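Q: let me see the structure of the following:
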Amino acid sequence: MTQNTSTEEHSTGTHTGKVAVVTGASTGIGEATARRLRAAGWTVYAVARRAERLEALARETGAVPAPCDITVDAEVEALREQVLAEQGRVDALLNISGGARGTDRVADASTEDWAWMYEVNVLGTMRITRAFLPALRGNGEGTVLNLTSLAAHRAYEGGAGYNAAKFAERAMTEALRLEEAEHNVRVVEIAPGLVHTEEFSLNRLGGDQEAAEAVYAGVERPLTAADVAEVCAFAVELPHHVDLDTVTIKPVAQAAPHKVIRAG
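A: Okay, the predicted model is just below:
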């Protein structure tokens, strides 16, 4: 594919024939990214544990529901075999799945929460990336996109467990970029700041709806899942020689992790 053809393809928003695997697709940024790519013509394998949510997404968008726990090797291997058997290729792997648990300081850290965050954000991302790398290399123009967080770039009080997991995911992403450049695999890191989604803060705060809403209280227009999905899609739809490398995204009201403007 020539540069001109790639540029034209991006500008028309038509990516029929391209295959993407999107993890975390049952909610939030992952779901929004799957929707955005389907709207542009991609064949999208929507990956998450909750099959019923994936089925609903499939009915609405035509995405392929692919229930899978990315922390289980056998399930990841079965997913890879399914995609390659049905499509014979994969063009982009978007690792959106992840999450946070708790806001404990190190002195009060929950070993269970820390282990869960590392397992999902780091080892889960490693497992599915490892599984699909041979196909992405074989594609000739494969892309891996890892969704990290502003927490991967700046530590904050009460965030150490999530910081540690996301810093590790960021380090893995940077190493992967060095390792895969010779195979022409493009590696992208997207690091959002404050994003108001249905479940992130709710899950982090143990299901406390009031506490979850307080995270966004008074913030004029925090980012939405669709905002971040647009950037993720833009990154993988650019001509392949263009690598956005590392992109941080914050709402204007979030000048820095420690400075958020709130009305009143």
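
Q: contacts, neighbours, all on C-alpha from now
A: Fine.

Q: how far away is the spatially most central residue of the chain from Glu169?
A: With distances taken as C-alpha atoms, centre = their mean, the residue of the chain nearest its centroid is Ile96 (1.8 Å). According to C-alpha to C-alpha, to the nearest Å, Ile96 and Glu169 sit 12 Å apart.

Q: tell me where the stretch 1-150 of the chain has strands.
A: 19-23, 43-48, 64-67, 92-95, 143-147 (DSSP state E, counting those that start in this stretch).

Q: Proceed likewise with the subsequent sequence, for comparison:
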Amino acid sequence: MLTGRRRDRLEALAARLPTPSHIIELDVRSRPAVETALSSLPAPFSEVDLLINNAGLGLGMEPAHTADLDDWETMIDTNCKGLVYVTRVLLPGMVQRNRGHVVNLGSVAATYPYPGGNVYGATKAFVHQFSQNLKADLVGTRVRVTEVQPGMVETGFSVVRFKGDAERARKVYEGMQPLTPDDIADIVLFCITRPAHVNLNVVEVMPADQGFGPMNVKRR
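A: Sure, this is the predicted structure:
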């Protein structure tokens, strides 16, 4: 099953896949839409064994006191509430069938703060803690939970963050080699193909050109 807000992209992806696909045009920020779409899935898609919560975004890099509150709400609604809505609808079926795997796409921003990261980093800290608590609740079942925390990955992320400014987005990755979507997909594939008794809790991954910065100290 492929979900997203842009049907044309979903159809293009479905055309490339070697297996039958079910497309759901869906904005995960809408709880009624999520509940309606996912509570009445057609066969043979009704028994979901794998959920990849990949919907998420960052908006803006202004400091907290000048940031756009609408941007903050959009990030919270997508990165936190959307993930919760989808998980809550599909998780009971996994527990009932005693099989399944929830993979949440987090970020190293959950652990390493940076100026302008404010609410984006906070939403990813939520993803981390929610994933950990899901694992605690599911002990004794055959439902696994994995959080993948990427560092810099060159996708449309920065274009969205800078609201269409492609040049500014390009400079984020200038002079270094970022991770690619294929790198992250390969890691997810590794996690979900481990033996049923193996659960990878958290996978943190960065490009070789990214590391840890010094503490932010203002000199006067």
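
Q: I'd like the strands of the stretch 1-150 of the first structure as CSV, with distance to Asn184 of the first structure and mean neighbour count appended.
A: Shown next, in CSV, are the strands of the stretch 1-150 of the first structure (distance: least, C-alpha to C-alpha, whole Å; neighbours: other C-alpha atoms under 10 Å):
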stretch, distance to Asn184 of the first structure, mean neighbour count
strand 19-23, 17, 26
strand 43-48, 22, 27
strand 64-67, 27, 22
strand 92-95, 13, 26
strand 143-147, 9, 26
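
Q: among those strands, which is nearest Lys259 of the first structure?
A: In terms of C-alpha to C-alpha, the element of those nearest to Lys259 of the first structure is strand 143-147, at 22.2 Å.

Q: the equivalent of Val198 of the second structure over in the first structure and Ala175 of the first structure, how far apart?
A: The equivalent of Val198 of the second structure in the first structure is Val242 (alignment by TM-score structural alignment). Distance, Val242 of the first structure to Ala175 of the first structure, using C-alpha to C-alpha: 18 Å.

Q: equivalent analysis for Thr103 of the first structure, please.
A: Taking C-alpha to C-alpha, one finds Thr103 of the first structure at 28 Å from Ala175 of the first structure.

Q: which one's more surrounded, the two?
A: Neighbours were counted for Thr103 of the first structure and for Ala175 using other C-alpha atoms under 10 Å; Thr103 has more, 18 against 12.

Q: OK, contacts around that one?
A: Residues near Thr103 of the first structure by C-alpha atoms under 8 Å, 6 or more residues apart in numbering: Gly158, Gly159, Arg204, Leu205.

Q: how about whichever residue in the second structure pairs up with the first one: what's its closest non-neighbour residue?
A: Under the alignment by TM-score structural alignment, Gly158 of the first structure pairs with Gly116 in the second structure. Nearest residue to Gly116 of the second structure, sequence neighbours excluded (C-alpha to C-alpha, 6 or more residues apart in numbering): Met61, at 4.1 Å.

Q: and that neighbour, what pairs with it in the first structure?
A: In the first structure, Met61 of the second structure lands on Thr103 (TM-score structural alignment).

Q: host element of Val236 of the first structure?
A: Using DSSP states H and E, Val236 of the first structure maps to helix 225-237.

Q: in that helix, which residues are buried?
A: Of the residues in helix 225-237 of the first structure, Ala225, Ala226, Asp227, Val228, Ala229, Cys232, Ala233, Phe234, Ala235, Val236, Glu237 count as buried by neighbour count, 16 or more other C-alpha atoms under 10 Å.

Q: cool, and stretch 241-260 of the first structure?
A: In stretch 241-260 of the first structure, counting by 16+ other C-alpha under 10 Å, buried: Asp243, Leu244, Thr246, Val247, Ile249, Lys250, Pro251, Ala253, Gln254, Val260.

Q: okay, now it: how far is its last residue from its first?
A: 36 Å.

Q: run the chain-centre distance for that stretch.
A: Distance of stretch 241-260 of the first structure from its chain centroid, counting by C-alpha atoms, centre = their mean, to the nearest Å, is 15 Å.

Q: can you check stretch 183-200 of the second structure too?
A: That offset, for stretch 183-200 of the second structure, works out to 15 Å (C-alpha atoms, centre = their mean).

Q: straight-line length of it, end to end?
A: Taking C-alpha to C-alpha, stretch 183-200 of the second structure runs 17 Å from one end to the other.

Q: then stretch 94-110 of the first structure?
A: End-to-end distance (C-alpha to C-alpha), stretch 94-110 of the first structure: 29 Å.

Q: state the span of the first structure onto which the longest strand along the second structure is aligned.
A: Counting by DSSP state E, the longest strand found in the second structure is strand 143-150. Residues 185-192 of the first structure are where strand 143-150 of the second structure lands when matched by TM-score structural alignment.

Q: can you give me the buried ones in that stretch?
A: Val185, Arg186, Val187, Val188, Glu189, Ile190, Ala191, Pro192.

Q: the second one and His258 of the first structure, how far apart?
A: Separation of Arg186 of the first structure from His258 of the first structure (C-alpha to C-alpha): 32 Å.

Q: do the first one as well
A: Computed with C-alpha to C-alpha, the distance linking Val185 of the first structure and His258 of the first structure is 35 Å.

Q: contacts for the one helix or strand Val203 of the second structure maps to next, please.
A: For Val203 of the second structure, the enclosing helix or strand under DSSP H and E is strand 202-205. Contact with strand 202-205 of the second structure is made by Ser107, Val108, Thr146, Glu147, Val148, Gln149, Pro150, Gly151, as judged by C-alpha under 8 Å, 6+ apart.

Q: what of stretch 97-117 of the second structure?
A: 48-54, 60-64, 87, 94, 120-128, 131, 141-151, 188, 192, 204-205, 212.

Q: hang on, the earlier thing: what about the match of Gly158 of the first structure, how many neighbours?
A: 15.

Q: next: Ala164 of the first structure.
A: Look at Ala164 of the first structure: counted by other C-alpha under 10 Å, it has 18 neighbours.

Q: report the contact partners of it.
A: Taking C-alpha under 8 Å, 6+ apart as the criterion, Ala164 of the first structure is in contact with Tyr118, Ala152.

Q: and what of Arg7 of the second structure?
A: Ile23, Glu25.
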